[in-house]
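In: here is my input; please provide its structure:
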Amino acid sequence: MIARPSEPPSAGTVADAERGHWADTLLPRAVRPYARLARWERPIGWWLLLWPCWWSAALAADAAGRPWPKPLHLALFMIGAIAMRGAGCTWNDLVDRDIDAAVARTRSRPIPSGQVSIRAAWAFLGLQALVGLVVLVQFDRFTIVLCLSSLGIVAIYPFMKRITDWPQAFLGLAFSWGALVGWSAALQRLDVAPVVLYLGCILWTIGYDTIYAHQDKEDDAIVGVRSTARFFAGATRRWLVGLYGAAILCHAGAFALAGVGLLAWIGLAGFALHLAWQVIRLDIDDPDACLALFRANRWAGWILFAGLVADGLRRL
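Out: Okay, the predicted model is just below:
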């Protein structure tokens, strides 16, 4: 539905935010709008950004004969994912503030509702980017350059929903970059295996974000926002079979190129079963079910990561 100009925002609330989260209960009231702007109450976003990094780091460790990925790298990737996901959300909300003001689920977000000014949002974006930069300079020069080369994709992503039915593909290009970075940070180079893993992560991202986008398809049609959810429509399940199936094949190719052992393959099998479960349970006309399936991808990530780590540990 379209918001009526006379409708005032509900002060201090965001319609699509998590209720009872620590960001809304423990933080000072003045900070809470910024927490919502960065989506701190919705950790699934940074988990999905983090998983390609951790998968790639674990895959590189396994390929190099190490028992586990470097704990410091895993910690840096997590801090970086939280900071840069928040920066990305802030940038997206700055670009989309007019669209958000016209959509029921998003018009109470901090910028369109006036809880955070445009100037303050830009300052907060810069602060989060600075945290990301501090994390970035802990790595080698090759990895730093590799990370910086993704900024163009991140910058153009919010505009893609205006010009293509495939904005989820551009999200995949940005969110999956960690599949290259995790390997680079571990081995100071790129090989074919992380590139194939990157392709698989892009396909996985298109799939899960299509499920997410089905929540907003009616409002998106009204305001002219394009998405794979609207493009696939009633054929979404068949598209997901293809996207998820191709993602699993790419992951298998990366595993084969890296020479992983049995436990990693068992993890990949569990990952595949989880994606199959998502396809079976999908109901594109139930927004709550779509959101639950989207969030379930955090556990899909854990399954694949656990298999890779277990495969490395067998060397002990």
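In: all contacts plus neighbour counts: C-alpha atoms, from now on.
Out: Will do.
In: buried ones in the helix or strand hosting Ile211?
Out: For Ile211, the host element (DSSP states H and E) is helix 192-213. Buried residues in helix 192-213, counted by 16 or more other CA atoms under 10 Å: 193-213.
In: and stretch 85-101, by the same measure?
Out: 85-94, 96-97, 99-101.
In: so which of those residues are in helices?
Out: Among the buried residues of stretch 85-101, DSSP state H puts 85-94, 97, 99-101 in helices.
In: Cys250: which of the residues you listed is nearest?
Out: Using CA to CA, Arg85 comes nearest to Cys250 of these, at 24.9 Å.
In: what about the helices in the stretch 151-300 of the chain?
Out: Using DSSP state H, counting those that start in this stretch, the helices of the stretch 151-300 of the chain run over residues 151-160, 167-175, 178-187, 192-213, 217-223, 228-232, 236-258, 262-281, 287-295, 297-313.
In: quick check: which of those is buried the most?
Out: helix 178-187 (a mean of 26; mean count of other CA atoms under 10 Å).
In: Cys53: how many residues sit nearby?
Out: Neighbour count of Cys53, defined by other CA atoms under 10 Å: 28.
In: what do you get for His73?
Out: His73: 19 neighbours (other CA under 10 Å).
In: from Gly80, how far off is it?
Out: According to CA to CA, to the nearest Å, His73 stands 10 Å off from Gly80.
In: repeat for Leu94
Out: For Leu94, the distance to Gly80 - CA to CA - is 21 Å.
In: with Ala15 instead?
Out: For Ala15 relative to Gly80 (CA to CA), the value is 27 Å.
In: for Val145, same thing?
Out: For Val145, the distance to Gly80 - CA to CA - is 15 Å.
In: so these two - more neighbours on which side?
Out: Shown here are Val145 and Gly80; by other CA under 10 Å, Gly80 has more neighbours (23 against 12).
In: got the contact list for the helix or strand containing that one?
Out: Taking DSSP H and E as the criterion, Gly80 maps to helix 71-95. Residues outside helix 71-95 that contact it (CA atoms under 8 Å, 6 or more residues apart in numbering) are 37-40, 45-47, 49-50, 53-54, 57, 100, 111, 118, 121, 124-126, 128-129, 131-132, 135-136, 154, 158-159, 185.
In: next, the second sequence, to be compared with the first:
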Amino acid sequence: MTQSPQTPEPKGQVSDAVKGNWVDHLAPQWSRPYLRLSRADRPIGTWLLLLPCWWGLLLASASTGRFGFYDAWIMLGSAMGAWLMRGAGCTWNDITDRDFDAAVERTRSRPIPSGQVTVRGAAIWMGLQALISLGILLTFNKAAILLGFASAIPVLVYPFAKRFTWWPQVFLGIAFNWGALLAWTAHTGSLGAPAVALYLSGMAWTLFYDTIYAYQDTEDDALIGVKSTARLFGARPLPWLRAFLILTVVLMALAFILALLPLNDLLILVLALGGAWFLGWHLAWQMRVLDIDDWKVCMHLFRSNRNAGLIPVLFLAAAILV
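Out: Sure thing, here's the model as predicted:
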């Protein structure tokens, strides 16, 4: 029996893009290289940047007992800002890492090393995304705006971290979870201890999922001298991942207790804590099926953290509604 021919891959597709993504099949041809720079064909990063924002906002709303139209805007603005700032950050990362990316099998198909976009074009695209994101930020209160400006520092530093430390995932965690601080502050008007505990929980979560992600590139990273927690932990990541899991759950539970215990409403507190508990079970499942020698398993587990991060969102939303 004659086999039907396989559909050819779209021209310029990045090797680790989601198959059948809208960028490679629906976006105008001229826009595809720039959308690939922004990782629009790989949406998991936007989710991982957005979810801590929603954690912070919903926890603040649960603690004050209110969720109004302005909060709905914070939620929507966070989503748009996460897409834009993740795109700007990834573009900056690809500009700074273009020589490294050209030497790594998984990343050499990215727009800059593959010649789809020039460095100058990437820089202009980065600036445009950052400028639109700034417009969204300016709709929040003054304290949140100041936090938003401060977030630029870890974003600028992160691409260089793997050159000087075995723990670049810490710098990613600092940048990716900033939204927990910002969204809490956008609702309450000031930074609080629950937001800081939630932020630290998100950092531990980032150490967990990005270590799994980094196992895809350990051989190439060793050849070009790039550091990561995956290379540091080697063949024994599970004790470290277990520690990151415990820190994620304990710090998130602490954030929920600090914010919600003063309400003297046991149901609200139990619902919120359920989100931290089931998030922990999701991370435990990831550890159970992890195979650090199979890049497809690592990528699948990394992407599954969208669902993991949505668990606290759902439980906090339920806590607001009761």
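In: of all the helices of the stretch 151-300 of structure 1, which lies closest to Leu27 of structure 1?
Out: helix 287-295 (24.2 Å).
In: read off where the closest one ends up in structure 2.
Out: Aligned using TM-score structural alignment, helix 287-295 of structure 1 spans residues 295-303 in structure 2.
In: that stretch vs structure 1, mean deviation?
Out: Relative to the matching residues in structure 1, stretch 295-303 of structure 2 has an average distance of 0.6 Å after the fit, by mean CA distance after the TM-score superposition for structure 1.
In: report the secondary structure state of the spatially most central residue of structure 2.
Out: Closest residue to the average C-alpha location of structure 2: Leu48 at 2.7 Å, with CA atoms, centre = their mean. Look at Leu48 of structure 2: counting by DSSP: H, G, I helix; E, B strand; the rest coil, its state is helix.
In: how about it, nearest residue that isn't a chain neighbour?
Out: Ranked by CA to CA, 6 or more residues apart in numbering and with sequence neighbours excluded, the top spatial neighbour of Leu48 of structure 2 is Arg306, at 6.5 Å.
In: now do that neighbour against Val313 of structure 2, distance only.
Out: To Val313 of structure 2, Arg306 of structure 2 is 11 Å away according to CA to CA.
In: check contacts around Leu58 of structure 2.
Out: 313, 316-317, 320.
In: about what we covered before: tell me the contacts of the residue nearest to Leu48 of structure 2?
Out: Contacts of Arg306 of structure 2 (CA under 8 Å, 6+ apart): 44, 47-48.
In: Serialize the residues you listed to a markdown table and add fields for distance to Asp221 of structure 2.
Out: Output for the contacts of Arg306 of structure 2, formatted as a markdown table (distance: CA to CA, whole Å):
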| residue | distance to Asp221 of structure 2 |
| --- | --- |
| Ile44 | 22 |
| Trp47 | 26 |
| Leu48 | 23 |
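In: closest one of the residues you listed to Leu247 of structure 2?
Out: Using CA to CA, the contacts of Arg306 of structure 2 come closest to Leu247 of structure 2 at Leu48, 17.7 Å.
In: surely that closest one and Phe176 touch.
Out: Yes. Assessed by CA atoms under 8 Å, Leu48 of structure 2 is found in contact with Phe176 at 7.2 Å.
In: just give me the neighbour total for the residue lying closest to Phe164 of structure 2 once chain neighbours are set aside.
Out: Spatially, and ignoring its direct neighbours in sequence, Phe164 of structure 2 is nearest to Lys227 (7.6 Å; CA to CA, 6+ apart). Neighbour count for Lys227 of structure 2, taken as other CA under 10 Å: 21.
In: spit out the contact partners of Lys227 of structure 2.
Out: 162-168, 221.
In: swap in 7 Å and give it another go.
Out: Going by CA atoms under 7 Å, 6 or more residues apart in numbering, Lys227 of structure 2 touches 162-163, 165-166, 221.
In: if I look at it, how far off is Val313 of structure 2?
Out: Taking CA to CA, one finds Lys227 of structure 2 at 33 Å from Val313 of structure 2.
In: do Tyr158 of structure 2 as well
Out: From Tyr158 of structure 2 to Val313 of structure 2 the distance is 27 Å (CA to CA).
In: kindly report the same for Ile95 of structure 2.
Out: Ile95 of structure 2 is 33 Å from Val313 of structure 2, by CA to CA.
In: swap in Met287 of structure 2?
Out: According to CA to CA, Met287 of structure 2 and Val313 of structure 2 sit 22 Å apart.
In: with Ala82 of structure 2 instead?
Out: Taking CA to CA, one finds Ala82 of structure 2 at 16 Å from Val313 of structure 2.
In: try Leu301 of structure 2
Out: Distance check for Leu301 of structure 2 against Val313 of structure 2: by CA to CA, it reads 19 Å.
In: with Gly179 of structure 2 instead?
Out: Separation of Gly179 of structure 2 from Val313 of structure 2 (CA to CA) stands at 14 Å.
In: check Ala259 of structure 2 too.
Out: On the measure of CA to CA, Ala259 of structure 2 and Val313 of structure 2 end up 15 Å apart.
In: next: Asp210 of structure 2.
Out: Taken as CA to CA, the span from Asp210 of structure 2 to Val313 of structure 2 is 21 Å.
In: what do you get for Trp277 of structure 2?
Out: 13 Å.
In: one more: Arg32 of structure 2?
Out: Counting by CA to CA, the gap from Arg32 of structure 2 to Val313 of structure 2 is 32 Å.
In: could you check which residue of structure 2 pairs with Gly270 of structure 1?
Out: Residue correspondence to structure 2 (TM-score structural alignment): Gly270 of structure 1 is matched to Phe278.
In: alright, calling it a day.
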